[in-house]
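K.L.:
Provided below are the primary sequence and the corresponding predicted coordinates.
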Amino acid sequence: MNTMFTGVEITEKVKEKVNSGSLPRIVCFDYFDTLVTRKVYPEATKKLAARNLAVICGESCRWQTLYELRAGIEKKLCKESVAAGFDAEFTINDLGEELFSILQHTGWLPDWMDEKTFFTCFISTEIAVEKNVQESCYVLTELLKFLHKKQYEIYIVSDFYFSREQFRLLLEYHGISKCIHGIFTSADNRLSKGGTGRLYEEIISRLSCNAEEILMIGDNRRADYDMAVNRGLQAMHLDRGEQYEKYSTLQMKETESSLENDTLSSVFMEILEEQEVSCFGEMGLTLWYFIRQLFIRLNNDSVHDVFFCSKEGEFLRKLFIQFQLLCFGREIIRSHYLLVSRKATFICSLDSLEKEDFSRLFAHYRDISFKEFLLSLNFSVKTAKKICELLELPYNTRIQDLEKSFEFQSFVSSDIFRDFYEIHRVEQKKHFLSYLESFGKEAISPSFTMVDVGWKGSIQNNIRRCLPEDIVVNGYYIGLLSPTEVTETNRKHGVLFSDVPVHSPFIHVFNNNRSLFEMLLGATHGSADGYFDEKVFADEKDHRKSLAFSHSGKNDQTVVSVLDLPEERKLFKEKIEPLQGAYLQMNRELTKAFSLSLKNSPDLQWFAERHARMVFFPEKREVIFFSMLYHLENFGLFEFTDFQVTGDISFSRKVKNLRLLLKDPAMVLETGVWQPVILRRLGLEFLQPLDGRKRFKRIFS
């Protein structure tokens, strides 16, 4: 007599019994390989959890060691359970406690990780990995939902080391928790259905029913069928032969491959191709590599709170949170979003007029107007005009070497400017510090950690000048180029590239079009505009063309504002947001692929080569797309900058440009602007493939 059925056959038989009224009122489902299957062979799940936990524990801890320790602890706990009169079962909680004790004794845990923190990370990582590797079995979950609608009592019965509370998180993930009346696991009862069958006796007792009033459905012949029938339950045995063969194949592949040298490069390329990003698809790969390296660096440096700086930090933070949730089930490193800009923080960092010479502004902007000077100090247009009118100074006229001009010396020594300046400077700094304190003192003291796109770290310098001297400010950047004001209390780290103390590998790839990072990491809002008292902001918001983004401080007194410009909103909605949506999805798929494999991530050179495709061999549509972008210069100079080609270029002009290029290539191409855009502006875009090959060969040969 056949006692093994497919999911479809079981569904048909159960529905027949429902229609005839002969189905027991209580239906129990096994979970693994019944309601869900795994994308990896079962034991690999523990290895993946060990791999992710090792990342959290830090550089001194190898995942293979964690896995071996785990196996030994499991055996020990099972023996202790049997000795106490129960079955050979254990709980994930007991496993975590034992593992922490061993790791702490051996010194393999970072100093900051106490037992509570380790346990939380351990459990959340286990649950996250289980979610990643599981796939819902449609036929059986639909049967479960059908029975729920028919008001049958439904229970999950599983020989597994999760408690019912932890198990319910998996049911919620698959959207079936509301259909379940209860959960029986071997971990909660220290009794098994497969080992001794005593878990069934516990179920019968707990539900106060007769054994024949229960139907058990599951894939394991011994645990879900024989033991259930022996205890008097009705049972149906699910055929999962194909799934078992799949597990065997996956295990054999792992055994045959060298995990130390094997990488996920081909899988990552498949994900890139499947996403079909309209432009600059490889940026999704670069951002994934940056986010993973950023997490490793922050974790190894014992960072618990990190601030992502606006505007580029808005999307980077989304990627950072998603990466952590998929790998570890929670934010191991808490992230915050900080509204800052050069303009908004510069005034906060300035000293009294007796000590301030504004050299940090004039070092980069010499020939500017009084308007541009005052707006860089974050005065509103209304106030800036008023100051110039009172002092009878030209407002819009750019003055050569303004800092050294007679007009400027007279300007800064005037009582009128002094009064406006001191009130404005003190108020802005007070409200900025109130804004920082709203995140909690533990987030900014004894160290303050920030993430930004790069390149010199001027915003970090401003923040450093605002904070007490004993607070160490750490900045982590996509890249650094000649970073300024680096000290023991103002540290800067380039994650993808840096030119200090020497050029990092492949710097000339990632640095070749820095504007690409800035443009593609645009935000849903405008630049940070300032930090204000509510009443002051109400009077100035129209003149500043800004909106209140958030309120902070005691009694919500501090308004943090952002610029609200239609041109920026349009650019983001039409050009940038669709690309970010694709990058976010790619980040998710790359992270899941990494979480489902014990293979290594590709190395930096692999990611650099992919990134090089964008900067050295762009498609025509990508150059055109980039040429249509623009951004607002919001410090020093206040104007929109774009990359467009203006007007047609005559043949004679193209010949002159070609001669100039051949005479001095560096002068023409090494201006900091992306070379394909320069060549397009010169009408020489036909030279791009040649120039790209030359640059690629120079770097990767």
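P.N.:
Sure thing, it's come through. Residues are numbered from 1 along each chain as shown.

K.L.:
Please make it C-alpha for all contacts and neighbour counts, starting now.
P.N.:
Noted.

K.L.:
Identify all contacting residues around stretch 398-407.
P.N.:
Outside stretch 398-407, the residues that touch it by Cα atoms under 8 Å, 6 or more residues apart in numbering are 362, 366-370, 393, 408-409.

K.L.:
Considering those, which possesses the most neighbours?
P.N.:
Counting neighbours by other Cα atoms under 10 Å, Phe370 comes out on top of these with 23 neighbours.

K.L.:
hang on, the earlier thing: which of the contacts of stretch 398-407 sits closest to His237?
P.N.:
Phe362 (79.4 Å; Cα to Cα).

K.L.:
and the closest residue in space to the closest one that isn't next to it in sequence, how many neighbours does it have?
P.N.:
Counting by Cα to Cα, 6 or more residues apart in numbering, Phe362 lies nearest to Glu403, which is 6.8 Å off, once chain neighbours are set aside. For Glu403, the neighbour count with other Cα under 10 Å is 21.

K.L.:
ok but Pro618 is inside a strand, no?
P.N.:
No - assessed with DSSP: H, G, I helix; E, B strand; the rest coil, Pro618 is coil; it does not lie in a strand.

K.L.:
putting a second one here so we can go through both:
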Amino acid sequence: MNELVKKKDGDVPFIDICYGLYLFVDRLYKILIQRKAEDVLFFAREGQLLKEMFDFYQSTLVDEKKIKSHYLKVSRRSTFLLSLGPLHQEGFDVLFRQYRRISILDFLKSLDLVDSAELFAREMGVGVDTLAEVSSDLPTDKRFLKMLQLPAFQDAYESQRLERSFAFSEYVKSLLGATELPTDLHVVDVGWKGSIQDNVYHWFSKEKGSGAKVHGYYVGLIAPGATTAENTKAGLLFSSTEGRTPGFHVFNENRSLYEVILHADHGSARRYIFSKSAGVSVIEDEVTDAAMIAEFIRPVSRDLMVKFKKLVVAMSAAKLSDGELLKLAMSRHGRMVFNPTKKEIEWIFSVSHVENFGVFEESSFGGEEKSVPFLKKIKFTWNLVLLRRPSQLGFWPWLTIRRNAVPGMASVYEFVRIRQSRVNPENGAG
């Protein structure tokens, strides 16, 4: 174990994330056993590699109980329409609580009803380009409200809502090898609010009634979403929903790392289709970032999996307590987010993220280092000291502070975050 920790991994960026992911998998297995789960569903797309890790972890167990794992191709978009009720009952709160400044076309894409956009535009007496115009507040937009009254929209909404709900039910049953849906579902995802789980729960409660329960397990959880006693969520590596867990400020620094490194090799799920002859088909987006995945992400995730397997084998002999594991994982993760190599910074700026719900655009994580005038650095630092968190802190606050504050402030930020995340190795408590 000591040799593995001390081993230099060459130029593989962010490979130390494997320690936190091992702790997550270890905690996941134990809580599933404690709750007597028979099956667990890993949500696409980050769940693809998490499932592979979980399966290998279980393969090294000798006498312990094994849990059947399944990979469920879902997204916020593919589960949105089937989670909704009849149109006259809907305010589309799940979408509009986060995205209000969007176009009608974005709304239709989020429901995956965009194939009917020309028909809706024609019945409204406008061109499709009009539907692409961004509204300052779509829920109150007159054109949007007019579209909701169209018989064509109402027919498409209701027929697709019911068809996709049935298809999704058949899909879940086929994965579980069951003729009927269970009353409890155990699901796994990377985080951060559990929006897909909320959609799945709303669908599931319509299918199974008041006895339906969904239990979600996340790498990190920073907001409860629609959590209830029947729709539970747990951030197993870090969480801030019921107070910050030990190590939170370290693992929460640059959450984008998890999303990028756990990126799957297939497109985002759009909808589900069922036919008696072919069964269920999952319609996916075309993979537009295949070159980026092949060049930057896949080599890292491949080497990460190799190290993860070595870590699992080493841990089977090391027998570290949860608190000791947490302290080790926090130390290695802190190295990445507070003392990254030049190659690691360049790597994260070489990848991008595609948003597939609410807004549909590709965004990168940054660019080349630029010189910041000293007076601007003083102003930035002053706002930081006064706890006026500038919106430009972005996805990686430490790096933003290093770039924009006076020299030494990034080290102060690191010291504060590490101190806030102190861990007792005996019991994992802060």
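P.N.:
Perfect, I can see it now. These figures come from a predicted structure and were not determined experimentally.

K.L.:
what's the TM-score here?
P.N.:
TM-score of the superposed chains, computed with TM-score structural alignment, normalised by the length of structure 2, equals 0.88; 412 aligned residues with a Cα RMSD of 2.5 Å.

K.L.:
Export the contacts of stretch 398-407 of structure 1 as CSV, with columns for distance to Leu325 of structure 1 and secondary structure.
P.N.:
Output for the contacts of stretch 398-407 of structure 1, formatted as CSV (distance: Cα to Cα, whole Å; DSSP: H, G, I helix; E, B strand; the rest coil):
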residue, distance to Leu325 of structure 1, secondary structure
Phe362, 44, helix
Arg366, 47, coil
Asp367, 49, coil
Ile368, 47, strand
Ser369, 49, strand
Phe370, 49, helix
Leu393, 56, coil
Phe408, 54, helix
Gln409, 56, helix
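
K.L.:
From Ile291 of structure 1, how far out is the residue nearest to Phe362 of structure 1?
P.N.:
From Glu403 of structure 1 across to Ile291 of structure 1, the span is 41 Å (Cα to Cα, to the nearest Å).

K.L.:
on that earlier part again, which residue lines up with the residue nearest to Phe362 of structure 1 in structure 2?
P.N.:
By TM-score structural alignment, Glu403 of structure 1 lines up with Pro139 in structure 2.

K.L.:
ok, how many other residues are close to Ser186 of structure 1?
P.N.:
For Ser186 of structure 1, the neighbour count with other Cα under 10 Å is 25.

K.L.:
I should have written Ser275 of structure 2 there, sorry.
P.N.:
9.

K.L.:
for Met330 of structure 2, same thing?
P.N.:
Other residues close to Met330 of structure 2 by other Cα under 10 Å number 26.

K.L.:
thought Asn462 of structure 1 was touching Ala344?
P.N.:
No - with contact defined as Cα atoms under 8 Å, Asn462 of structure 1 does not count as touching Ala344 (9.5 Å).

K.L.:
Let me see the residues that make contact with stretch 239-252 of structure 2.
P.N.:
By Cα under 8 Å, 6+ apart, stretch 239-252 of structure 2 touches 220-224, 237-238, 326, 330, 333-334, 337, 417-418, 420-423, 428-430.

K.L.:
Centre of the chain to it, how far?
P.N.:
Centre-to-centre, stretch 239-252 of structure 2 and its host chain are 16 Å apart (Cα atoms, centre = their mean, to the nearest Å).

K.L.:
Next: stretch 664-680 of structure 1.
P.N.:
33 Å.

K.L.:
Which one of Asn462 and Ala344 of structure 1 is surrounded by more residues?
P.N.:
Ala344 (29 against 20).

K.L.:
Counterpart of that one over in structure 2?
P.N.:
When structure 2 is aligned by TM-score structural alignment, Ala344 of structure 1 is paired with Ser78.

K.L.:
and what of Glu392 of structure 1?
P.N.:
Using TM-score structural alignment, the partner of Glu392 of structure 1 in structure 2 is Gly125.

K.L.:
neighbours of that match, just the number please.
P.N.:
Gly125 of structure 2 has 9 neighbouring residues, counting by other Cα under 10 Å.

K.L.:
Show me where the stretch 301-430 of structure 2 has its helices.
P.N.:
Residue ranges of the helices in the stretch 301-430 of structure 2, as given by DSSP state H, counting those that start in this stretch, are 322-338, 342-348, 374-385, 397-404, 409-420.

K.L.:
To Ser59 of structure 2, which of these lies closest?
P.N.:
helix 322-338 (20.4 Å).

K.L.:
Report the inter-axis angle for the closest one versus helix 409-420.
P.N.:
Computed with axes from the mean of the first three to the mean of the last three Cα atoms, to 10 degrees, the direction of helix 322-338 of structure 2 lies at 170 degrees from that of helix 409-420.

K.L.:
that older thread, ok, the match of Glu392 of structure 1 to Pro86 of structure 2 distance?
P.N.:
Distance from Gly125 of structure 2 to Pro86 of structure 2, by Cα to Cα: 26 Å.

K.L.:
Correct me if wrong, but the match of Glu403 of structure 1 is in a strand.
P.N.:
No - the assignment for Pro139 of structure 2 by three-state DSSP gives helix, which leaves it out of any strand.

K.L.:
what's the counterpart of Thr484 of structure 1 in structure 2?
P.N.:
Aligned by TM-score structural alignment, Thr484 of structure 1 pairs with Gly225 of structure 2.

K.L.:
Let me see the contact set for its match.
P.N.:
193-195, 198.

K.L.:
From Pro407 of structure 2, how far out is it?
P.N.:
Noted for Gly225 of structure 2: a distance of 39 Å to Pro407 of structure 2, by Cα to Cα.

K.L.:
How about Arg101 of structure 2?
P.N.:
38 Å.

K.L.:
Then Lys206 of structure 2?
P.N.:
Look at Lys206 of structure 2 and Pro407 of structure 2: by Cα to Cα, they are 56 Å apart.
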